[in-house]
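> any chance you could fold what I've pasted below:
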Amino acid sequence: MRWSEHAIWWQVYPLGFTGAEPQALPPDAPPVHRLSHIADWLDHLVGLGCNGLALGPVFASETHGYDTVDHLRIDSRLGTEEDLRGLVDQAAERGVRIVLDGVFNHVGRGFPAFADVDARGRDSRYATWFTVDPATGDYRTFEGHHRLVALNHEEPAVADHVVEVMCHWLELGIAGWRLDAAYTVPQAFWRTVTDRVRARFPDVWFVGEVIHGDYAAFVDKGGLDSVTQYELWKALWSSCNDRNLYELAWALDRHNALLDAFVPMTFLGNHDVTRIASRLDDERHLAPTLAVLLTLGGHPSVYSGDEQAFRGVKEERVGGDDAVRPAFPPLPSGLAPYGAAHQRLHQQLIGLRRRHPWLTRARSTVRLLTNTTLVYTLSDGRQSLAVALSLGEDPVRLPLPDGDWRHAVGPGSVDRGEVELPTAGWLVATAAGPIAEAG
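Have a look, this model is predicted:
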């Protein structure tokens, strides 16, 4: 069984997490060894029940990490290659694997190959690495961002470069790659790269950032292992805000279909979206959305701070990501006490998932559905789970399928085949053995 089968991720955006400067340091400035700050949080990660650390950009860049200027050098605001090696080694001592953020759709304008093209035009040896947009007369960019110049993925030398970069850091000891903006890159390019890298590192894990579209086809044609499950993310908070659990039920059906082809990366938050605690209109729904995330099939990812119910709203402006990418204290002991209860809930639910490892590929079956109530079950034939949710303002009793159900976690109770939920309540129950098929 591959190590990735039961990975549960804690995601960190390093430049924000460590309080790094917003701009690259001067070339003659000594590196600031901030990656050790992240190493000091590894026990926190393990204490949650996670076993994977998904790092945002760590390579030399001009500002926020996604305007890369050197894929083979650690950003001096974070430290050196030795610092990353130390983080990888300390993580490995705890059974934690690290995935890096690969920004291979675009580069910063200071990327040496582009700087050469910008200066020499067609005479540059890198002229074919970039293409001109006939509509603007300038080089193609990522979604109109002038500072982010798109690479030409039809150029074989670009694929050679990406393979070189991936293999360099895999040799150092990382376990895989998150492919940033994977949806903008031709799938054939990813297939070329992933096949070549797997030939050298068979155990490598690739997850692509894909927002919408045919997820399964992207995994298959791109040679990836997983993609980000944005459809489920949207349904989780939107169905609560609208008091419309039919939307979530539809997303569960879609999720089941995806699990027939691959295991998606599931999440409630990441460095690119408003924090779930700010996205939900009713803070009472924070716990049930987490319960759904951690009982459904998938590779769950917890964005650092979400386990403490951090708030933060993403805005479409310069600096609009800052609120969701804050600096963290040097040690977990520096956290304010307000999020402790939500962190304990993460530990409870991740612990439940660890005791039921079959949940990684489990399909859900909806048993009861109204606008404000939902019951679904999951089973591997030997063990079963039931999850019950209520968004209503009155206590409710909801039936469960036949089985010896017992309360596992959540503010409710199980009695004679029914769950009793308080106002805006939820509950996870467990049973030994299979359960009857839905009629």
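> alpha carbons only for contacts and neighbour counts from here, please
Will do.
> sec struct for Val149, please.
Here Val149 is recorded as strand under DSSP: H, G, I helix; E, B strand; the rest coil.
> second chain to compare with the first, below:
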Amino acid sequence: MSTPDWVRHAIWWHVYPLGATGAFPSGDKEPDGALHDLRRLVPWLDHAQRLGTNGLLLGPVFASATHGYDTVDHLRIDPRLGTETSFDELVAAAHERGLRVLLDGVFNHVAPDHPWAVAARENPDGPEAALFRRDEHGGIATFEGHGGLLALDHSRPEVRDHVVEIMEHWLERGIDGWRLDAAYTVPDEFWADVLPRVRQHFGDAWFLGEVIHGDHPAITAATTIDALTQYELWKAVWSSLNDHNPHELAWALTRHDGFVEAGSVPQTFVGNHDVTRLATVLDDRRQLPLAVVVLCTVAGSPSVYAGDEWAQQGLKEEREGGDDAVRPELPVDGELPADADQNVLALHQELIGLRRRHPWLYAARTEIEETTDRRLVYVSHGELDGTAGALRVTLDYGDGDAAPSWSVDEV
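I've put the predicted structure just below:
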């Protein structure tokens, strides 16, 4: 397994299409022209370019029952998002602008309306019933207790073959790789079987696995997944800022560096579709730039969740519909909302530009130089394609009335 060369330069703009187009939670499941169509995202690709990103990381786009993660048909575009033509035009528009496209693959579970699940209910002894995991009572197991998410049996060859079919179908349609939703719940041997089969035909594809914690190098070695989501670093960034504890972030960066040293470069983020927005979770909004500095100056494949670049607010709550606030609708015309924080946007452009000028940061090593009760200094250094570099990053967390500050200097 080797990482495709293009990934070393990728910076992702992450969008949850059902929310961004207003298709969910409106409840409207019928096609309605341009209102919720995927083509509505095309004007936003110009924004992604101006931001400095060069990849489009899409949330679920396949036919589903509600929020996209309860798939009904992996081979059909959700009718709330338009048609196959809508999808093709979005991918073509992204590629015309030099943006790679990653799709969200939900392969751990399906909706109760999925044809396999319907057949299993109609005939509990039929072949489809054998394609699902069983709980302790012999019923179909669910994902983390959600009755609308029925867990597949990944030991079954029919399940493996179907996932290969799905992946290859959309790679053939022009995408560049897959985000593997809830990869941590799927047996390692499933990915180790499926992904090499797909790579035989699509050697330039990239696979990103969602994990919450764990030994990244061991997981990537066992699964052949290219990269894993770096939730530990995400947590340490905002938590250390809120607690004014640079030592927490220093510890997380040391662990992060160990992943990179072992050859497992994670996907990094300070916001995504599953967590409270950065501008909301921080107790002191003045510290927001420090989080973005970390994102853009340590190793990884960084992503910016749409709206975070202009300090969008949004609180995730542990209840039904609790994700809706962090997955809002984007304006139809691709223009920023009136309350967009232009200073935060300019900060993102500046730091993403720095990242683009120093592509060796993709697999940079990070060394902690100084940690005090209010200050963290680290040096990121590395080499890519014969070009080496080093950056010294200083984060001052602030103290009382003293505002937080940061600097990035070449060394």
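> whereabouts in structure 1 does stretch 81-95 of structure 2 align?
Under TM-score structural alignment, stretch 81-95 of structure 2 corresponds to residues 78-92 of structure 1.
> stretch 363-372 of structure 2 too?
Per the alignment by TM-score structural alignment, stretch 363-372 of structure 2 matches residues 361-370 in structure 1.
> isn't His44 of structure 1 up against Ser333?
No: His44 of structure 1 is not in contact with Ser333 according to CA atoms under 8 Å; the separation is 9.7 Å.
> more neighbours: the two, which one.
Set side by side, His44 of structure 1 and Ser333 show more neighbours around His44, with 15 against 10, by other CA atoms under 10 Å.
> can you give me the helices in the stretch 101-250 of structure 2?
Assignment of helices within the stretch 101-250 of structure 2 using DSSP state H, counting those that start in this stretch yields the ranges 115-122, 157-172, 188-199, 216-223, 231-242, 246-261.
> mind putting those into JSON lines with distance to Leu58 of structure 2 and mean neighbour count?
Shown next, in JSON lines, are the helices of the stretch 101-250 of structure 2 (distance: least, CA to CA, whole Å; neighbours: other CA atoms under 10 Å):
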{"stretch": "helix 115-122", "distance to Leu58 of structure 2": "25", "mean neighbour count": "17"}
{"stretch": "helix 157-172", "distance to Leu58 of structure 2": "13", "mean neighbour count": "17"}
{"stretch": "helix 188-199", "distance to Leu58 of structure 2": "20", "mean neighbour count": "18"}
{"stretch": "helix 216-223", "distance to Leu58 of structure 2": "22", "mean neighbour count": "18"}
{"stretch": "helix 231-242", "distance to Leu58 of structure 2": "19", "mean neighbour count": "21"}
{"stretch": "helix 246-261", "distance to Leu58 of structure 2": "25", "mean neighbour count": "20"}
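> of all those, which one comes closest to Glu89 of structure 2?
Glu89 of structure 2 lies closest to helix 157-172 among these, at 13.7 Å (CA to CA).
> hmm, who's touching the closest one?
Contacts of helix 157-172 of structure 2 with the rest of the structure, by CA atoms under 8 Å, 6 or more residues apart in numbering, involve 74-75, 107, 131, 152-154, 177-178, 190, 193-195, 197-198, 201-202, 205.
> so where is that helix in structure 1?
Taking TM-score structural alignment, helix 157-172 of structure 2 hits residues 156-171 over in structure 1.
> mean deviation of that stretch from structure 2?
Per the superposition on structure 2, stretch 156-171 of structure 1 and its aligned residues are separated by 0.3 Å on average (mean CA distance after the TM-score superposition for structure 1).
> ok, which stretches of the stretch 201-350 of structure 2 are strands?
206-209, 227-228, 267-269, 301-305 (DSSP state E, counting those that start in this stretch).
> residues in contact with the shortest one?
If I follow you right, that is strand 227-228 of structure 2. Outside of strand 227-228 of structure 2, the residues within contact range by CA under 8 Å, 6+ apart are Phe207, Leu208, Gly209, Glu210, Val211, His216, Thr220, Ser264, Val265, Pro266, Gln267.
> determine how far that strand lies from the middle of the whole chain.
10 Å (CA atoms, centre = their mean, to the nearest Å).
> that strand vs structure 1, mean deviation?
Strand 227-228 of structure 2 differs from its equivalent in structure 1 by a mean of 0.3 Å after superposition (mean CA distance after the TM-score superposition for structure 1).
> let me see the contact set for the aligned partner of Glu317 of structure 2 in structure 1.
Matched to structure 1 by TM-score structural alignment, Glu317 of structure 2 sits across from Glu315. Glu315 of structure 1 sits next to Asp321 when contact means CA under 8 Å, 6+ apart.
> got it, and the one 5 residues further on?
Contacts were defined as CA under 8 Å, 6+ apart; by that measure Gly320 of structure 1 touches Lys314.
> what does Glu84 of structure 2 give?
Arg76, Ile77.
> how close does it sit to Val270 of structure 2?
32 Å (CA to CA, to the nearest Å).
> surely Asp40 of structure 1 meets Ser333?
No: between Asp40 of structure 1 and Ser333 there is no contact under CA under 8 Å: 10.7 Å.
> what range does stretch 293-306 of structure 1 cover in structure 2?
Mapping stretch 293-306 of structure 1 onto structure 2 (TM-score structural alignment) gives residues 295-308.
> which position in structure 2 pairs with Phe267 of structure 1?
Using TM-score structural alignment, the partner of Phe267 of structure 1 in structure 2 is Phe269.
> ok, now Asp118 of structure 1?
Matched to structure 2 by TM-score structural alignment, Asp118 of structure 1 sits across from Arg121.
> what is the neighbour count of the spatially closest residue to its match that is not a sequence neighbour?
Nearest in space to Arg121 of structure 2, with sequence neighbours left out and distances taken as CA to CA, 6 or more residues apart in numbering, is Ala129 at 7.6 Å. By other CA under 10 Å, 22 other residues sit near Ala129 of structure 2.
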